[in-house]
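Engineer: this one's structure only:
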């Protein structure tokens, strides 16, 4: 009898454990709009944005009179084979290779010196984490800190937005003694400590990290700051301009303070990179790039390998960060004499040996103190074919400063070394392999299970969202004029000044060793007819007044806030939302960037999407943004994209909620949880 009882208890316990440990049944939706997007195919080839099968690539090689059995033949025509070693190299470069030219960022701007100002505080904050992860490392100042005209007293807590992985001694994307990699902006840490590659670091304090530099104003062309404004006169140097005329430069301290004040107006998770003297701050994008060309918020990266993605990667490592090379065509693009440009950049250089004396022509002084240009501003840079000779290179659709990021082939110290353009192409291939992380939230599980996501898919169609955001990548791969979208025009106008001086886009073949020899093969890079009228002009829909490309909607739940400027931002606690989708604003202070990322507070994806879709709520968000002078200086307001799904458009609040749930479900496999 005892044995029977024991057997019964054992059986009962086993049954209970089986029920507890049994995997939850799969929750899924059925709409065809929720089918997973096609993924990158290993073994295929990229040919300037076209995906070719091995057979098609072989035919291309043969049509050029080359041997398809020789791997080098594919490099010679510009075809890049997608292999696992290429993806591995791209990931390593993206996550670990410092961006920018060391000469400009370190010896001129002084980024490492800036980071050193808070490095003790960062060390203390990391130690206090005791091996635990965080998505926003907060430091407490050990001494007073002045940035621009603002003094942060000792003891002030500062959100850095730096992400820390479990048991890590350095934030993601930060390298000692003070270099940064792409990961600082494009890898986020989940609450559990998982590194989410490709997810934007939505609260990184890029504005503070740059303002710490002693000569941050070397990047003055990225903001609307005129160096010859009489208000900045004082103790500046007197130099000779391109015409041999004497010009008094701005007082370096006044100019630095003014620039840093503008920087500090930029919200967390935003950046300024284009040297166009336009305040056109944008939020950090995702890098789930496969099938979503063109690239860049305004779609200016639209030709070349991987449909323009390699051009965008090249910009990150060259035209957007190379401070000195940006002065080559400054007269044509921003109305500043090139010698004046160089003088402003150099007179307060972090390395005092580079600082110009009175009475010199800055370009001549630069070559005197840094005679080897390939160890100075052209380190790891190659002048693209057809652009001319430095320092008078002309831009092309491949590089707005005429330069390609391509470290020397035999430099074994550099993980980005390889044949011409290898690093850019490797990073592109890896980025194209990324997928949005699965949305494992309870709200997504419930919305999939109760049919809300399926209903939202129908609303998506009924509201005509799919006319521009075409599944499965949820983009029409087009650029739309500003007049059509009604969004803030600042970023969309960024490259317009280069249009009249563009030259035909050319690259060296991908079997070319760096440094490049004089007999290297040159490839003419085609401009897609669907976007361009010719290859010496910006995309047709960027002209004449600018425009924006259609972003993919994949990964929306990890990429709040919304629109290029991130202006459609609402905090988690700002709204009270009912089960039927009805809502009311319960905390107006949480509306707009003023109540979110301007304070380092994350924007909530669901509430921000509601503001994107509901015109009344959007109006409140825009009004809040426009009342903030700092946001107005940065041209951040959340205007435009007036395609609403609300009562005025004939949709119920429940339908609006269903659409939001549909959009939040667009992850790596939207139909399943």
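Structural biologist: Yes, it's here. No experiment lies behind these values; they were computed from the predicted model shown.
Engineer: alpha carbons only for contacts and neighbour counts from here, please
Structural biologist: OK.
Engineer: roughly how far apart are residue 90 and residue 311?
Structural biologist: Using Cα to Cα, to the nearest Å, residue 90 is found at 15 Å from residue 311.
Engineer: ok, these two, which is more surrounded?
Structural biologist: Between residue 90 and residue 311, residue 311 has the larger neighbour count (other Cα atoms under 10 Å), namely 30 against 25.
Engineer: and the more buried one, what is it in contact with?
Structural biologist: Neighbouring residues of residue 311 by Cα atoms under 8 Å, 6 or more residues apart in numbering: 301, 302, 303, 304, 305, 398, 399, 424.
Engineer: check it against this one:
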């Protein structure tokens, strides 16, 4: 039996074991599987740590005892990046119903087996059933482009963790799903690259209870979806409030989610449909983190806390009931009832006829009693308030480990990643010309230093990009608290009286004001971080809303409508040219604005009007040179 056939046999047997466990209701210890390859299967395995003291904490926290950047910590973080879900399989499977719609877990795993050990950057799955999703009919047997990546020899997509527990098969999602790709030319995994075509919007919309994700869309008034006012929940103040119609709400949320292009996801609780392009995880030198610089304080300039955002903020809406009144103006009981009234698993489905408060019902089925939500989370010291430690007041932390231990590993691993060399051909003298043009054009005023960033936040009024994402944290003003963290030696579950300490602010006060956008509840101006320019070859399209997109055919494949909405990957050379050339940019912005879906997702591609084109006095040769310089900026540092 050849090596490939052996791998096929092992993969099929593994899937059969999970199927039998579910079908027979085996009462065995929990089975789980996620693909974690060896370092040799990565195109860019993490570099060996290089720190003077082996820790990497900021000077203000030098007394903290946890090791940080050591080979063991990086390896621990890599394994977590591939396979740790912090229990989000419960939300995704039992509440959201990600695998109860046209995309089932069975059809997804069957698609991976069908590859027979080959890798792919886009797992195509046959619809399990016919369903109407946001007005679109998906028919049984139809091929669906998920954008999920499968490594060579793997039998689950990257980042999909399958578990079987007491007869129930679930699947969760780890970091690697969005922050790595299978690279066909090399046959290896590019760790840390954004997954440019993972179709998160479609995967969420095709779920049977995508309404539970409504705070990440522009569905901001539940009263618009009332039909039967007798379906009420007891509220926190002793009154009654009617639940929105589950089907009407589901349809509205589905329509919003289907506007998201591949490679985009909305990560902020601002009741705006403003998905962001998935960022890379080449984090070294790229602080502060997130589009608006929301993670700027604490170990590794905020990267440790940023590493907990996906599971603390994005993959468990049930953990945010304490914020619903202040952030959304929704009573916590109505909020929780709305999330659970259409839950995929009947065990988690709230019935208003029961007369129970949704919080009482949830407490009776909560898989993580004692902590909010269903994920493996720990409330921050100033919970229910929020801070730079967590903008939802929750930290992802696993029982049996120290507080934040996985987050420290994840941060160490990401900081150890370098982008692989680009596949752009350019003579050394052309790259050098590009560097000189970059400086002549004044770009180094913001993009300077080893990683081409000054690590600041720039006001939206100056940069001129689409403003929504820059003031997305304005909701946090009403719940803003103290920047407190537990001592790093604290075990989880928390002891009765854990030690805490204050996380100092490292960023300038004006940057903090721009990031938070606090202004008397009205939402301040807001701003955007100035990003590192490392790895641009792997991260097209460009700009804070990801709207500067051009395909190989720069005459026709313009904007998101001409690229991702049309099934065309943005070309890094042409997309970067559109960032620098005002004539091409005008056509990109016009294409985005003319498209209802792009406009509905607030993707424009405007702003950052710093040109390197003929009108600015530069030649075509100079423009070409600076593009190649930027796309190859990290090649010489490998």
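Structural biologist: In hand now; what should we look at? This is a predicted model, so every value here is computed, not measured.
Engineer: where along the stretch 201-350 of structure 2 do the helices fall?
Structural biologist: 246-257, 303-306, 309, 332-340 (DSSP state H, counting those that start in this stretch).
Engineer: among those helices, which is nearest residue 589 of structure 2?
Structural biologist: With distances scored as Cα to Cα, the stretch of the helices of the stretch 201-350 of structure 2 nearest to residue 589 of structure 2 is helix 246-257 (20.9 Å).
Engineer: which elements pack onto the closest one?
Structural biologist: The contact analysis (3 or more Cα pairs under 8 Å, 6 or more residues apart in numbering; DSSP states H and E) places helix 246-257 of structure 2 against strand 131-133, helix 200-205.
Engineer: out of these, the one nearest residue 68 of structure 2 is which?
Structural biologist: Nearest of these to residue 68 of structure 2, taken as Cα to Cα: helix 200-205 at 32.1 Å.
Engineer: picking that back up, single out the most deeply packed of the helices and strands packed on helix 246-257 of structure 2.
Structural biologist: helix 200-205 (a mean of 24; mean count of other Cα atoms under 10 Å).
Engineer: residue range for that one in structure 1?
Structural biologist: The alignment of helix 200-205 of structure 2 onto structure 1 (TM-score structural alignment) spans residues 206-211.
Engineer: all strands of the stretch 351-500 of structure 2, in order?
Structural biologist: With strands called from DSSP state E, counting those that start in this stretch, the stretch 351-500 of structure 2 shows them at 377-379, 394-396, 457-459, 484-486, 500-502.
Engineer: in structure 1, what stretch matches the first one?
Structural biologist: I take that to be strand 377-379 of structure 2. So strand 377-379 of structure 2 is aligned with residues 381-383, judged by TM-score structural alignment.
Engineer: neighbouring contacts of the matching stretch?
Structural biologist: Against stretch 381-383 of structure 1 from outside (Cα under 8 Å, 6+ apart): 318, 374, 389-390, 393, 402-407, 515-516.
Engineer: so what does residue 153 of structure 2 match up with in structure 1?
Structural biologist: Checking TM-score structural alignment: residue 153 of structure 2 goes with residue 167.
Engineer: where does that match land in three-state SS?
Structural biologist: Classification of residue 167 of structure 1 by DSSP: H, G, I helix; E, B strand; the rest coil places it in coil.
Engineer: what sits against the closest residue to it other than its chain neighbours?
Structural biologist: Nearest non-adjacent residue to residue 167 of structure 1, counting by Cα to Cα, 6 or more residues apart in numbering: residue 131, 4.0 Å away. Contact analysis of residue 131 of structure 1 by Cα under 8 Å, 6+ apart lists 166, 167, 168.
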